[in-house]
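S.K.: Just the structure for this:
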Amino acid sequence: MNHKQDNKAQLPTLRILGTRGVPAAHGGFETFAEHLALFLVQRGWRVIVYCQQEGSGPVFEDRWEGVERVHIPVAGDGPKSTIVFDWKATLHAATHRDLCLTLGYNTAVFCALLRLKGVPNVINMDGIEWSRAKWGPVAKTWFWMNDWAGCWLGNHLVADHPEIKVHLSSRVRADKITTIAYGADRVSDVPADAVRALGLEPGRYLTLIARAEPENSILEVVQGFSRHPRGMQLAVLGNYNEASNAYHRAVKAAASAEVRFLGAIYDKPVVQALRFHSAAYVHGHQVGGTNPSLVEALGAGNAVIAHDNRFNRWVAGPDARYFDGADGFSQVLDELVAQPQALQAMGAASRERWASAFTWDYILGQYEDLLKRWLPGP
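M.R.: Predicted coordinates for the structure are as follows:
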C-alpha cells in the first residue's frame, strides 16, 4: 500500500447513498448531502458520494471539491432507473467496510445486503412517504414495506422531526432513533432586481413554493387569496399542466387576477430573492417531517403562514400564523393585511427560530457526532 492509500485508510470514512449525487441539482436530500460532504471533508473525513448518471457504460470515479464521487450509469431518468441505481450503489458500497449514510428509505430493502456484509448503515428515514395522497396502491405498498425494512435493517435511524421519531418509535425502540432536523442558509441583503424582473413589487406579494399536489393545499390557498381583491400578489412557483391534470386546472380556475403563476424556477439566487422580498411565505404542506422549503423561509426571515398541523407547528414555531382550508387562509390574510406591523414581528421570529435550531453548522455538527459513534473499528 502506498502512502496515499495508507492515509485514506486512516481517515474516518463515510459513503452517502440515496441521492442523485453532488453538487445538488434536484432536491432537499441532494442539498443536504452536498452540505454534509463538504463539512466533513473540511473536518478531515474521507467522503464518497454515489451519483446517478443517465446513460450506459462502466462505473467511474472522480473528485469534486475534495469529495470522492462514484458515478453509476443507468438507463432512463424515472423511478425505475432510480431503483436500479440504488441497487447498484448498494452493491458497490457492500464491497467495502466503510460507514454508510442512506438518505431516505424508498429502497431500504436493499440495505439487507449491507446488514449481511456487516457494513454499518445509518438511515435518514425522511417523511411518511406512503401516507401521501399522490401515490396509488402499488406505490403506497412499496413505500410502506420499505418504511418497515428501513426500521429493521438500519443500524441506527435519523428522524428529521420529533413527530417522525414518534412514528418510528411504534416500530423500533426509541434509543435506535436520533432526531436531527434540516438546515438552511441565512438569506440577507439580496438585490431585488430579479423580483422586479418577474413583475413583482418587493414587499407586496406572498410566495408559495410547492409541487402542485392536493396535499400541499395550493387550491385552498388560491381560493382563499382570491376571495376578494388584496392589493398584493400571490406568486406561485411550480409546474402546472392544465391539459393533463385536473387538479392543476382547478387551481388555475380558482385564481384571481392577483395570482401569478411563475412556473418552476431552479435558479437559486432568483428563488432566494423571491423569498427575501416576500411579505410572507405560504406553506401549505399537510404531511412530512421538517420541510426544507419551510426551513429556508425561516433562514430568509420570512413571516410564515402555514397549514395547521403538528409538523409545521414545530418547525415554524408559535409566532407563525396557521390556517386550515380556504376560509381559514382568507381570514388569516385579512387579519395580517390590516396589521402590517405583525408581519415584521413574524419575520423577526422566523429568523430567531432559524438561528436557534436550523443553522447548517448546528445540524451538520449533530450529524458528525452521531456518525462518529458508528464508525467501524480497525
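S.K.: alpha carbons only for contacts and neighbour counts from here, please
M.R.: Fine.
S.K.: Against Glu30, how distant is Leu36?
M.R.: The spacing between Leu36 and Glu30, counted by C-alpha to C-alpha, to the nearest Å, is 10 Å.
S.K.: isn't Asn121 right next to Tyr105, touching?
M.R.: No. The criterion here is C-alpha atoms under 8 Å, and Asn121 misses it with Tyr105 at 12.0 Å.
S.K.: Can you get me a residue count around Ile265?
M.R.: Applying other C-alpha atoms under 10 Å, we find 12 other residues in the vicinity of Ile265.
S.K.: let me redo that: Asp193
M.R.: By the measure other C-alpha under 10 Å, the count of residues near Asp193 is 12.
S.K.: I'd like the structure of this one too, to check against the first:
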Amino acid sequence: MVVEELSTRMVAAGNEVDAYNRKGHHVSGKSFEGKSNGNLSEYKGIKILVIPTFRNGNLNAFIYSVLATFRALFGHYDCIHFHAEGPCAMLWLPHLCGIRTVATIHGLDWQRAKWGGFAVKYLRFGEKIAAKYADKIVVLSKNMKQYFMDEHGRKVEFIPNGISKPVKRGTNIISQKWGLQKDTYILFLARVVPEKGLHYLIDAYRELNTSLKLVIVGGSSHTDGYIMEIKRKAAEDRRIIITDFVQGEELEELYSNSYLYVLPSDVEGMPLSLLEAMSYGNCCVVSDIAECTEIIEDKAVSFKKSNVDDLRDKLQWLIDNVEIVEVFKKEASSFIIGKYNWDVIVRETLRLYAK
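M.R.: This is a model prediction of the structure:
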C-alpha cells in the first residue's frame, strides 16, 4: 500500500521507479494466492522485479533481502530506498559501493510478538545498520523520531503515511455474505497477530450489553497458533464474525458501514488501517500508544493500552451514546485527509532523494 502510493505518484511526476517484489506466498496465507498476481513485470508505470526465494517462512525474507540488494547494485539507480528493518540489514552493501540510500522504518518490528530468537536479532541488526549507514532515515511517528535520537544518536526525517478520499459504499456484498447492515457491527480490521491486541477486544466485547456484532477482518502472518486461539474464543459468542482476508468492494463496504472501528494494538508503526477507517468517517477507538494518539488527536477515542476493563467501558459508553459517535464520524474524514495528504508526502520524499 505505502510503496504503491509513493511509487505511482513518483512515476506520474516524471520519475523512473523500480520496485522489488518477493516471489512466494500471499501475505495472508496460501488460500489467497490466486487473488493477487505476484508475477507482474509492470504496474502503472512501475517496473516490477520479482526475486525468487525459499518457501521456508523462516528464511525467505532474509534470502530475499540479500538477493534483491545484490540485484539492485546493477540497476544504475540514483537512490535505493529500503523499507522496514529486515531488508535494511543489507543496506551496508550499496553504501559500500557509493550508492545513496534511504531507509523507512515503519515500526520496531523486533518488538512484535510473532518473532523470537534469530529473527529478533536480525531485525535489530537491520535497525542498527540503517542507523549507521543510511544517508537518510524516514520514520512515521514523532515518537519513533525521538527513539532514534535516544537509542542511536541519529537524526531522522518524520514523513508519515498518507490517505486518499475513499469511495463510500452501501451494504451489498456484506449483507449477502454476512447479514450486515449499516451501524450494526463493530469492526476490527488488521493482521491477526498478538501485538494488534485482538484478544483484548474479544474479552471486552463479550462483557458488553449490545446487539452489535463484532466483525474480525484480517489474515494471519506467521501466527497460526494465535489465530486458532482467536477462533476458539470467537466460537463461544455467536455475535462474532470472522471473515478472514478481504479486499476490493467488500473491504470498502466494511469500512463504510461500521458503527465503531477498534484498533487495540500494543505495538504499531503507523497503522494504515486506522487512517483508512477515519477517512471513511468511522468513529474509532484505539489504544493510547503514541503511534495511535499522534494520529487521532481529539478526533477519536483512546483507552489504556492492554486494559480490557477500560476498553469495555469506552465501548459501552459509545454504544449507549449514539450522538457522541455521530460527532466523531462527522469530523473524522476531513480531519485525517487534510492531515495526511499523499501528494505532500510524495513531494517531501522526492525532496529527500534530491538531497
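S.K.: care to give me the TM-score?
M.R.: Comparison of the two superposed chains (TM-score structural alignment, normalised by the length of the second structure) gives a TM-score of 0.87, and 335 aligned residues with a C-alpha RMSD of 2.3 Å.
S.K.: For the second structure, which segments are assigned as helices?
M.R.: Ranges of helices in the second structure, per DSSP state H, are 2-12, 60-72, 92-96, 118-133, 142-152, 173-178, 198-205, 224-234, 248-257, 272-279, 290-296, 308-320, 322-339, 342-354.
S.K.: In the first structure, what stretch matches the shortest one?
M.R.: Aligned by TM-score structural alignment, helix 92-96 of the second structure falls on residues 112-116 of the first structure.
S.K.: do the same with the fourth one
M.R.: Helix 118-133 of the second structure corresponds to residues 138-153 of the first structure when matched by TM-score structural alignment.
S.K.: Need the counterpart of Gly317 of the first structure in the second structure.
M.R.: Correspondence of Gly317 of the first structure to the second structure, assessed by TM-score structural alignment: Glu297.
S.K.: same check, this time on Ala357 of the first structure
M.R.: In the second structure, the residue matched to Ala357 of the first structure (TM-score structural alignment) is Lys339.
S.K.: That match - how many residues pack around it?
M.R.: Residues within reach of Lys339 of the second structure, counting by other C-alpha under 10 Å, total 14.
S.K.: Same check on Val322 of the second structure?
M.R.: When neighbours are counted by other C-alpha under 10 Å, Val322 of the second structure registers 11.
S.K.: what does it align to in the first structure?
M.R.: Under the alignment (TM-score structural alignment), Val322 of the second structure maps onto Pro340 of the first structure.
S.K.: Deepest-packed of the helices of the second structure, please.
M.R.: A comparison of the helices of the second structure by mean neighbour count, using mean count of other C-alpha atoms under 10 Å, puts helix 272-279 on top with a mean of 23.
S.K.: after superposition, how close is that helix to the first structure?
M.R.: Helix 272-279 of the second structure: mean distance to aligned residues in the first structure after superposition is 1.1 Å, counting by mean C-alpha distance after the TM-score superposition for the first structure.
S.K.: what sits up against that helix?
M.R.: By C-alpha atoms under 8 Å, 6 or more residues apart in numbering, the surrounding residues in contact with helix 272-279 of the second structure are 161-166, 189-190, 255, 261, 263, 284, 295, 329, 332-334, 336-337.
S.K.: relative orientation of that helix and helix 322-339 in degrees?
M.R.: Direction vectors for helix 272-279 of the second structure and helix 322-339, defined by axes from the mean of the first three to the mean of the last three C-alpha atoms, to 10 degrees, enclose an angle of 110 degrees.
S.K.: Give the aligned range of helix 272-279 of the second structure in the first structure.
M.R.: Residues 292-299 of the first structure are the counterpart of helix 272-279 of the second structure, counting by TM-score structural alignment.
S.K.: The helices of the second structure into a markdown table, with extra columns for distance to Asn39 of the second structure?
M.R.: Shown next, in a markdown table, are the helices of the second structure (distance: least, C-alpha to C-alpha, whole Å):
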| stretch | distance to Asn39 of the second structure |
| --- | --- |
| helix 2-12 | 16 |
| helix 60-72 | 15 |
| helix 92-96 | 26 |
| helix 118-133 | 27 |
| helix 142-152 | 34 |
| helix 173-178 | 29 |
| helix 198-205 | 33 |
| helix 224-234 | 26 |
| helix 248-257 | 20 |
| helix 272-279 | 25 |
| helix 290-296 | 34 |
| helix 308-320 | 43 |
| helix 322-339 | 32 |
| helix 342-354 | 26 |
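S.K.: who wins for proximity to Tyr43 of the second structure among those helices?
M.R.: Using C-alpha to C-alpha as the measure, helix 2-12 is the one of these that comes nearest Tyr43 of the second structure, at 8.5 Å.
S.K.: Give me the distance from the closest one to the chain's centre.
M.R.: Its chain's C-alpha centre lies 17 Å from the corresponding centre of helix 2-12 of the second structure when counted by C-alpha atoms, centre = their mean, to the nearest Å.
S.K.: Same question for stretch 238-253 of the first structure.
M.R.: 24 Å.
S.K.: Can you pull out the residues in contact with it?
M.R.: With contact meaning C-alpha under 8 Å, 6+ apart, stretch 238-253 of the first structure is reached by 209-214, 218-219, 222-223, 261-265.
S.K.: about what we covered before: what degree of burial does the match of Gly317 of the first structure show, as a neighbour count?
M.R.: Using other C-alpha under 10 Å, Glu297 of the second structure has 12 neighbouring residues.
S.K.: quick one on the thing from earlier: so which two of the contacts of stretch 238-253 of the first structure are the farthest from each other?
M.R.: Maximum pairwise distance among these (C-alpha to C-alpha): 22.9 Å, between Gln223 and Ile265.
S.K.: list the contacts for Val217 of the second structure?
M.R.: 187-191, 242-246.
S.K.: now the residues you listed: which count as buried?
M.R.: Of the members of the contacts of Val217 of the second structure, the ones counted as buried by neighbours, 16 or more other C-alpha atoms under 10 Å, are 187-191, 242, 244-246.
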